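Engineer: Provided below for reference: sequence and predicted model.
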Amino acid sequence: MGLEFKRHRRLRRNAAMRSLVRENHVRVEDFIYPIFVIEGENIKNEISSMPGIYQYSLDRLTEEMDEVASLGIQSVLLFGIPVEKDECGTGAFHDHGIVQEATRLIKEKYPNILVVADTCLCEYTSHGHCGMIEGDQVLNDPSLKLLTDTAISQAKAGADIIAPSNMMDGFVAAIRQGLDEAGFAHIPIMSYSVKYASAFYGPFRDAAESTPQFGDRKTYQMDPANRLEAFREAESDVEEGADFLIVKPGMPYLDIVRDVRNEFNVPVVTYNVSGEYSMVKAASANGWVDEKSVVMEMLTGMKRAGADLIITYHAKDAARWLNEK
C-alpha cells in the first residue's frame, strides 16, 4: 500500500488550471489613480523621487487624462499644489482653487471618469499641517469648519467622491453634515479612516510640496505599532457616515486591511503609497527585481488582504499589463 497524502499540486499543473482556481483578481476597475495638479501654465514637472509621476498644470492635464481614459482607468484622486499658501489653507476651499478647477475640467471632458477629491489643508497651509494651528499645536475643532468648507467647494465643482485625509476627530461627521445641508446628500465620503504616521509618505511630500514646517503629524495620524486603535477609528467613521474606509499605507498594513474588511460592511480601500511605489521603481531601475511581476504581486496581495479598491501610482502601468492579456 502506497503512502497516503493530499495532491495539492493537481490544481497548479498548468497556467489554465491555475487561472481556473485563482481566488483573487486584480482589475483595472479596482484602481484609483492619484494626480497632482499645480497652478501655473505649461507645467509638467516629473517628481524626482517618483519616476513617471508628474505635476500637471491645467492646460496640460488633458495629456494625462487622455492616457488614463485610454487605459480604462475609471477613477482619479486629485491633489492640488497652489501658488500661494497661508495659515488657514484658503486655497483648499476657494471655489476657483486648483483642485476645483481641475475637477470641472475633468468632468467636462471625461464625464465617465470618477473624480475623488482629497480633502485636506496641508498642501495649502504655510505651515504644512492638516489643520489650524496655535503655537505648535494643531487644533482639532476649528479645523473642522475649514475642512467642511473644502468638501462643499469640491462637491460644487463636480467631485464625485469626497476623500478627507486629515485625521481630525469628527471630520466625517462634520463633512457629512455640511454636505447634506448644502444639498450634496448624494455625494459619498471615502474616509482616510486608518491613516498611520508612516515613513513611507516621504516622496509624496515632494510631489504635493506639503512637508510640515515644524514638528510632525504624530499627534493626529496613528502610531504604526497600534492595531486595536484602527478598529476605533474605523468604527467612528462608519457611525459618522463614511461610505468607504481607506487604510494607508498599503503593504506594511495588510493585516489592518484584513481586520477592517472582516469587521465592517463597507467598501475597503488601501493606499499603495509613494514610498512603496518609489522603492519598486528604484529596485527595478537597478535591475534587482522584475517590475511587472513585483507590482502585480503587491496589488494581488492587497486584494487578497481584503481591499476592494486600490489607490496606486502604479495604476497606468498595471492597466497596460492587464490590458495585454
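Structural biologist: Structure's in. What do you need? Since the structure is predicted, the reported quantities are computational estimates derived from the model, not experimental observations.
Engineer: rest of the way, CA atoms for contacts and neighbours
Structural biologist: Fine.
Engineer: what is the end-to-end distance of stretch 77-90?
Structural biologist: 20 Å (CA to CA, to the nearest Å).
Engineer: for the one helix or strand Leu322 maps to, name the packing helices and strands.
Structural biologist: Per DSSP states H and E: Leu322 is located in helix 315-323. If you count contacts as 3 or more CA pairs under 8 Å, 6 or more residues apart in numbering; DSSP states H and E, helix 315-323 packs onto strand 31-38, helix 291-305.
Engineer: tell me the most buried of those?
Structural biologist: strand 31-38 (a mean of 24; mean count of other CA atoms under 10 Å).
Engineer: now do the helices in the stretch 101-250 of the chain.
Structural biologist: For the stretch 101-250 of the chain, helices defined by DSSP state H, counting those that start in this stretch occupy the ranges 141-157, 171-181, 202-208, 228-240.
Engineer: quick check: which of those helices is nearest to Ile38?
Structural biologist: Ranking those by proximity to Ile38 (CA to CA) places helix 202-208 first, at 9.0 Å.
Engineer: which positions within the closest one qualify as buried?
Structural biologist: Residues of helix 202-208 classed as buried: Pro203, Phe204, Arg205, Ala207, Ala208 (neighbour count, 16 or more other CA atoms under 10 Å).
Engineer: surely the fourth one touches Ile38?
Structural biologist: It stands for Ala207. No - if you go by CA atoms under 8 Å, Ala207 and Ile38 don't touch, sitting 10.1 Å apart.
Engineer: structure B:
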Amino acid sequence: MTVLTDAPATSDKRDVPPSMVERMTLILDAFDGRAARLTLEEVACRSRLPRSTVHRILDSLVKLNWVEHASFGYRLGRRALGIGGDGGHAEVREAAAPLLHELHLQTGMVVHLSVLDGHEIVYLDKVGGRLASSIPSRVGGRIPAQSSACGKAMLAWLDPERVDALFEGNLGRSTERTIDDLGILHLELNRIRQRRGLAFEREESARGVACVGSAVRGPEGPVAAVSLCGDSRTVQLERVAPLVVDATREIARTLYPELGTPRRAVPPAPVVPADTWSPEARSRLLSVQSGGWI
C-alpha cells in the first residue's frame, strides 16, 4: 500500500522547522511587500514548506487577520501591515482628511471615517467641532459593523459567504434596534447594493443618532467608509446622502488613480439569490421594518 506523505512543494529538500513561530515567519516572509499577492502554491514554494502545512497555517493567519484571503490568493492583512504603527491606514486617512472637513462644513453634521476589522468597525477619524461630543464615538473605538451605516456600507460589498464567516452566527448589539439576525442582515445588505451602496441607520449604533454612509471601494473591495451623523429626530439623511457618495468616490480616485473612474475600478456587487430566505426570516424583517428602519 502506498503511503502519501506531506512532501515539500519543491524538489529542494529542507527540514521543516519544528517551531510553529519559525514556520509562520517563513510564510510571512514569503510576502515581499505590502502589495504582494500570492497563491497557495507560491507561498509553499517561497517558504519551502509542505503545501498542507502552509495551507493549515495560512488558515490560522487569515482568522487572526495577519493574512487576507481573496479570489486571487493571499496578501498581508491588517495586523501585519499595522506593525509599522499606523495600522496600514495612513494613506486612507490622508486622502480622506480634507473631504471629511468639507463634509462637516457643508452640512454641520458629524463625519466619521472607519474601516472594517473582522465583525467590527474601527473609527479612524471623527470631525464635528462642538457637535462631536453629542455622538458617543471616538477615534480608535469599535462597534459591531452591522449596527452602523459605515459598517453596513462596507459589508454590502463583501461576498455573502465572507459576511457569514465574519459573524459566525454571533451578532453583537449596540441598541435594541441593532440587527441581530444574520438572515435579516443579508436582506439589509442586498437593499444597500440596490441603492448603489448607500447605507442608512437610525438609532442602531446609539440612541438618538441617525447616519448615512458609503464605502470607499478599491479594486478588491471596500477599504473604508464615510458617514454623516446627526440627531435622529431632525436630520434629513436623504438630502445629504449624495454628498457622502461624492466624497467616497473622490477618496477612491485619490487612492487608486491608475484605475480610472470608480465604476470601472470597483468589483461587481455579490449576487444574492432572492429565494434564500425562509418565511420566518422574512416575517422578522417586516416586523423590524415597522419600527422605522430605512
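Structural biologist: The structure has been received and is ready for your questions. The model shown is predicted, which means the values in this text are computed figures rather than measured ones.
Engineer: mind checking the TM-score on these two?
Structural biologist: The TM-score (TM-score structural alignment, normalised by the length of the second structure) is 0.26; 143 aligned residues with a CA RMSD of 6.9 Å.
Engineer: ok so, going back, what's the closest of the buried residues of helix 202-208 of the first structure to Leu105 of the first structure?
Structural biologist: Nearest member of the buried residues of helix 202-208 of the first structure to Leu105 of the first structure, counting by CA to CA, is Ala208, at 20.0 Å.
Engineer: quick check: the closest one touching Ile81?
Structural biologist: Yes - taking CA under 8 Å as the definition, Ala208 of the first structure is a contact partner of Ile81 at 6.1 Å.
Engineer: that older thread, okay, and the common contacts of Ala207 and Ile38 of the first structure?
Structural biologist: Gln55 (CA atoms under 8 Å, 6 or more residues apart in numbering).
Engineer: now the terminal residues of stretch 191-210 of the second structure, how far apart.
Structural biologist: End-to-end distance (CA to CA), stretch 191-210 of the second structure: 18 Å.
Engineer: determine which of the helices of the stretch 101-250 of the first structure approaches Lys316 of the first structure most closely.
Structural biologist: Nearest to Lys316 of the first structure, of all those, is helix 202-208, at 17.5 Å by CA to CA.
Engineer: now the helices and strands packed on helix 315-323 of the first structure as a markdown table including distance to Phe93 of the first structure?
Structural biologist: Listed next are these as a markdown table, based on distance: least, CA to CA, whole Å:
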| stretch | distance to Phe93 of the first structure |
| --- | --- |
| strand 31-38 | 15 |
| helix 291-305 | 33 |
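Engineer: quick one: closest of these to Gly178 of the first structure.
Structural biologist: Shortest distance between Gly178 of the first structure and these, using CA to CA, is found for strand 31-38: 25.1 Å.
Engineer: now do the helices in the stretch 51-200 of the second structure.
Structural biologist: 51-63, 78-81, 90-107, 149-155, 160-167, 182-194.
Engineer: the second structure: strands as residue ranges?
Structural biologist: 67-70, 73-76, 110-117, 120-127, 142-144, 199-202, 209-218, 221-231 (DSSP state E).
Engineer: show me what the first one is packed against.
Structural biologist: Secondary-structure packing of strand 67-70 of the second structure (3+ CA pairs under 8 Å, 6+ apart): helix 51-63, strand 73-76, helix 78-81.
Engineer: re earlier: quick one: which of the strands of the second structure is nearest Val92 of the second structure?
Structural biologist: strand 221-231 (7.6 Å).
Engineer: tell me, how many residues neighbour the residue nearest to Thr150 of the first structure when sequence neighbours are not counted?
Structural biologist: Nearest residue to Thr150 of the first structure, sequence neighbours excluded (CA to CA, 6 or more residues apart in numbering): Phe93, at 4.0 Å. Residue neighbour count, defined by other CA atoms under 10 Å, stands at 25 for Phe93 of the first structure.
Engineer: likewise for Glu240 of the first structure?
Structural biologist: Glu240 of the first structure has 17 nearby residues by other CA under 10 Å.
Engineer: and the gap between it and Ala285 of the first structure?
Structural biologist: With CA to CA as the criterion, Glu240 of the first structure and Ala285 of the first structure are 44 Å apart.
Engineer: give me the buried positions along the helix holding Leu322 of the first structure.
Structural biologist: Ala315, Lys316, Asp317, Ala318, Ala319.
Engineer: which strands or helices does the helix or strand containing Arg261 of the first structure pack on?
Structural biologist: Using DSSP H and E, Arg261 of the first structure sits in helix 254-263. If you count contacts as 3+ CA pairs under 8 Å, 6+ apart, helix 254-263 of the first structure packs onto helix 228-240, strand 268-272, helix 291-305.
Engineer: tell me how far Gly91 of the first structure lies from Tyr54 of the first structure.
Structural biologist: 21 Å.
Engineer: ah, wrong one, I meant Leu144 of the first structure
Structural biologist: 30 Å.
Engineer: who has more neighbours out of these two?
Structural biologist: For Leu144 of the first structure versus Tyr54, the count of surrounding residues by other CA under 10 Å is larger for Leu144: 22 against 19.
Engineer: shouldn't that one be in contact with Ala174?
Structural biologist: Yes - counting by CA under 8 Å, Leu144 of the first structure does reach Ala174; the two are 6.4 Å apart.
Engineer: reformat the helices and strands packed on strand 67-70 of the second structure as JSON lines; add distance to Arg284 of the second structure.
Structural biologist: Listed next are those as JSON lines, based on distance: least, CA to CA, whole Å:
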{"stretch": "helix 51-63", "distance to Arg284 of the second structure": "31"}
{"stretch": "strand 73-76", "distance to Arg284 of the second structure": "37"}
{"stretch": "helix 78-81", "distance to Arg284 of the second structure": "35"}
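Engineer: name the residues of stretch 174-183 of the first structure that are buried.
Structural biologist: Ala174, Ile175, Arg176, Gln177, Gly178, Leu179.
Engineer: which stretch among the helices and strands packed on helix 315-323 of the first structure comes nearest Gln100 of the first structure?
Structural biologist: strand 31-38 (10.3 Å).
Engineer: what number of residues lie near Ala241 of the second structure?
Structural biologist: 19.
Engineer: now do Met279 of the first structure
Structural biologist: 14.
Engineer: so how far is Gly202 of the first structure from it?
Structural biologist: From Met279 of the first structure to Gly202 of the first structure the distance is 11 Å (CA to CA).
Engineer: give me the buried positions along the strand or helix carrying Asp66 of the first structure.
Structural biologist: For Asp66 of the first structure, the host element (DSSP H and E) is helix 61-70. Counting neighbours by 16+ other CA under 10 Å, one finds that the buried residues in helix 61-70 of the first structure are Leu61, Thr62, Met65, Val68.
Engineer: so who does Ala252 of the second structure touch?
Structural biologist: Listed by CA under 8 Å, 6+ apart, the contact partners of Ala252 of the second structure are Val216, Arg217, Gly218, Pro262.
Engineer: this completes my enquiry, with thanks.
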